[in-house]
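Colleague: Fold the following.
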Amino acid sequence: MSEPAFHGADELLDAINVAYADDWPAGFSGTYAVMECLGEGRGCDTFLAQDADGEQYVAKRYDKAVWSIDPSDDILEALDHPALPRHVASFEDEDSAVIVRTYIEGSSLERYARKNDLGEQEIARIVAELCDVLAYLHRRPEPIIHRDIKPENVIVRPDGSVALIDFDIARTYREGGEADTVFFGTRAYAAPEQYGFAQTDARADIYSLGVLLRRLLTGSPRENKNVRVYRPLEKVIAKCTAFDPKDRYADVGQVKRALLSANPKSRGLRIAGLAVVAVLAVALSAFAGLQIYKAVTWSPFNSDAIPAVLNDEDRVADAVGFMQDKYDTHLFDNANDTATIGLLRQTLIECYGLDRDYAYGAQKEGLPGESDEFFMPWGWDDGQTVRRETAVYAAVKVHDPTLVAEDQWTKLPDDNGEYPGARVALMFAEETGILTGANQPYDISVGELALIFANADRVFEAAASARS
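Modeller: Predicted structure coming up:
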């Protein structure tokens, strides 16, 4: 019987390792001491092990009566990625096989999600990082399919980065290979083809990734129509989890781009549009006949366009609820956060149907001016904070571009250096009540952004109703 590696931390553990040393293949007990059982499965147990130098590892012991396994052919031996465990050693005898891999410190995503109130932005970041790991596996000359993507197999490290573990049922995809004949995986997360309908390819992992995204957003891997999910992320889930693989995303790169596009607070990222140019044309043409409102001299309070008896805090809460109900959006849920240009652009795209290129276009040279090619004349980064006059300019212009057109600039009493289009929008907002409750001139909050858009919606709706 070989002596176990001495760890010196617990005499009882040393005694247990000595007593059960014969249960391990030759060579393992002389190199590693078992510290803890991390998990038990059918014919496969997972242990935390330690060598004589105090380094920790994960040792997986497979019962050969259950598993047909060649420990010398560990799929991780050929892989080298910081978000994957590395193969360290393997041992076997007639009854069992043991594979030792590096230990990744952290918490399982299952536990991490339970202990933390994860917002949509954090969830999108985590799943996007997983896409990078899967891209490494799927884009190899012989793609590797994990086949068991679930929260328990994702580790969130102390620095917040993620790693993917448990490659027990991973397989190499080979063109023209046969259908999977035995079901492997976790039923709630497994793609239909893992039940033997076809050979699993990268799209099986994409299916599981979509289920994992649903689990993080709703608390359950199963679809529940009574739980509302932020609409762009709901679309990502639906496409990932399509029954037919050909209806899913073709690769995880597409999933990552969709996730980042769906994230309204993602800084430095271009936010993908949800509408086409035709929608914009219809929206603008509907208001093309409106010139300067008779409402310029009309108080919106007299027509109940904006709630009159509210304090500023209640007014913001009312506006957030108004935008959520009208547009079925979660863009304004974090009302106390500072609004960004990215969020403003996403509001224009998701709520008002602007085309992405139009929302993100910007003047390349010369002084800022109005153009049919771009909505805002400033090429600001998505992460920049929002000034009140910028939000007002956007809220007015999205309803009627003629109100900020260059022929309206003559109304301005002077040239104070600010963009004239924003100044005439601000004048209109002051006269019609759109500024009601919006008292912060710089770095406005998400709630104040909702307030300005809600006020503008109410003013323009009341004016359209009065004219009809």
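
Colleague: Could you use CA atoms for every contact and neighbour count after this?
Modeller: Fine.

Colleague: Break down the stretch 1-150 of the chain into its helices, ranges please.
Modeller: 11-19, 109-115, 120-138 (DSSP state H, counting those that start in this stretch).

Colleague: Same list, the ones you listed, but as TSV with distance to Gln199 please.
Modeller: As requested, these are arranged in TSV below (distance: least, CA to CA, whole Å):
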stretch	distance to Gln199
helix 11-19	42
helix 109-115	28
helix 120-138	15
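
Colleague: What's the biggest strand in the chain, counting residues?
Modeller: In the chain, taking DSSP state E as the definition, the longest strand is strand 32-41.

Colleague: neighbours around the residue lying closest to Glu94 once chain neighbours are set aside, how many?
Modeller: Leaving aside its sequence neighbours, Glu94 sits nearest to Lys64 (CA to CA, 6 or more residues apart in numbering; 7.7 Å). By the criterion of other CA atoms under 10 Å, Lys64 has 17 neighbours.

Colleague: and this one, so I can compare the two:
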Amino acid sequence: YPLFLLAAGYLVITSKRFLVTEKKKELVEASAIETNKMLGLSFQGQGMLDMAFDKFRKCPIDDQMKELLYNLALDFERKRQFNKAVAVYEHIITVDPSYKGISDRVKQLKAASDGAVFGVGVKKGPADGTVMIEGAAATAPTLGRYEIVKELGRGAMGTVYLGKDPKINRMVAIKTVRFDDDVDETTMKAVKERFFREAESAGSLNHPNIIKIYDAGEDNEVSYIAMELLDGEDLKKYTEKDKLLPLPTVLDYAVKAADALDYAHQQGIVHRDIKPANIMLLKDRTLRITDFGIARITASSKTQTGTVMGTPSYMSPEQLAGKKVDGRSDLFSLGVVLYELLTGEKPFSGESIAELLYKIANEKHPDPKTKVPALPDSVVKVIDKLLEKNPDQRYQRGAEVASDLMECLRSISSAG
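Modeller: Sure, this is the predicted structure:
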């Protein structure tokens, strides 16, 4: 009987220890699961999606975890990492193939991932250029922290999108920048470093007549610049002969542009691509110069000597020659714009690019009074000085241009 009691006591103690150990083990496991969830959410919040998935995979797939995994997959989609989104969806499918229609979504994403360069392999709305993945759970792609709403336009230097900064609920214009692919890895690294330096410099400009640059970054090898979204039109249409603006209006816009250029030049920043298409007129008639630094940023992936970047008709002789340029080159370009806004014709033209470039470098521009006889001599004098071939004989600062144009405006006003 004593032996029986001893054995029974031993069994009770052993069982109790086992149950306590198992309870502790369950608590440890539950704690580990909760820790992995919290770490996963933390990583996801910081944009470290791969690390988030690594933590989530260590958790049992209950209803809460399905939702967490589903949201993580959507984040991968926004980053256009479709293969990784598929991996997350397939992890959910192991326990619930019908969850939120993800089986069909996996098929769509696998098709999209075959050509998943930004804007490729996704549905593009025919009317507004909206970029979306098809499906009920469709989600807008992102660049960095910006949600892409739709495409606004394309150019030789990249694509412009309408974007949204969800942190402050601000709509922005996002321009992706194309680099020359024909460079080695070391050169490309240097190019992108220069890109961010140039974008940072342009972003430091704070002038009422210069577009504001908010941010620059790279997302999945897509470099981009986020900038102020403008509501208006450029000056290009006002270079047509039947749509020319009144002389005082043109001079007023030229004063503002010259003042903005002077400000930028004093900060050591040259535009390099001043033309009507890069001067915006907002609905409240405010003027904005756009694309500051874009020509230089794009030129960064090309050799600097002997490389022509910009729009030939508006380029200075020294820029055409591939020489190092300063603010006076922008003033030559402004002279071309002013000539065109007043006459409806460019000061230099040719049957071919070669002829055009020769005329810019060697021939004097036609007298604008032959196009518009009523043009005041004081205005012609400003144009002539802006279009001097030798930068040393040109205006040296935009402030000088603005001052002379203001004097022209005063003369016109007093004469009227």
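
Colleague: TM-score for these two?
Modeller: TM-score for the superposed chains, counting by TM-score structural alignment, normalised by the length of the second structure: 0.54, backed by 253 aligned residues with a CA RMSD of 3.4 Å.

Colleague: quick one on the thing from earlier: so which of the helices of the stretch 1-150 of the first structure comes closest to Ile145 of the first structure?
Modeller: helix 120-138 (6.6 Å; CA to CA).

Colleague: Quick one: average offset of that closest one versus the second structure, please.
Modeller: Compared with the second structure after the fit, helix 120-138 of the first structure shows a mean deviation of 0.7 Å (mean CA distance after the TM-score superposition for the first structure).

Colleague: residues in the second structure aligned with that helix?
Modeller: Mapped onto the second structure using TM-score structural alignment, helix 120-138 of the first structure spans residues 247-265.

Colleague: just to revisit the earlier point, contacts for the longest strand of the first structure?
Modeller: Here strand 32-41 of the first structure makes contact (CA atoms under 8 Å, 6 or more residues apart in numbering) with 4-7, 13-14, 17, 45-52.

Colleague: now with 6 Å?
Modeller: Residues outside strand 32-41 of the first structure that contact it (CA atoms under 6 Å, 6 or more residues apart in numbering): 4-5, 45-51.

Colleague: residues in contact with the residue nearest in space to the middle of the first structure?
Modeller: With distances taken as CA atoms, centre = their mean, Ala124 lies nearest the centre of the first structure, 1.5 Å away. Going by CA under 6 Å, 6+ apart, Ala124 of the first structure touches Leu259.

Colleague: on that earlier part again, just the buried residues of the match of helix 120-138 of the first structure, please?
Modeller: 248, 251-265 (16 or more other CA atoms under 10 Å).

Colleague: Residue in the first structure paired with Gly344 of the second structure?
Modeller: Counting by TM-score structural alignment, the partner of Gly344 of the second structure is Gly219.

Colleague: Now Met315 of the second structure. Nearest residue, chain neighbours left out?
Modeller: In space, Met315 of the second structure is closest to Ser333, 5.7 Å off (CA to CA, 6+ apart).

Colleague: what secondary structure does that neighbour sit in?
Modeller: helix (DSSP: H, G, I helix; E, B strand; the rest coil).

Colleague: That one against Ser313, yeah?
Modeller: No: at 8.6 Å, Ser333 of the second structure and Ser313 do not qualify as touching, with contact defined as CA atoms under 6 Å.

Colleague: Between these two, which has more neighbouring residues?
Modeller: Each of Ser333 of the second structure and Ser313 has its neighbours counted (other CA under 10 Å); Ser333 has more, 25 against 19.

Colleague: OK, contacts around the more buried one?
Modeller: For Ser333 of the second structure, counting by CA under 6 Å, 6+ apart, the contacting residues are 274, 314-315.
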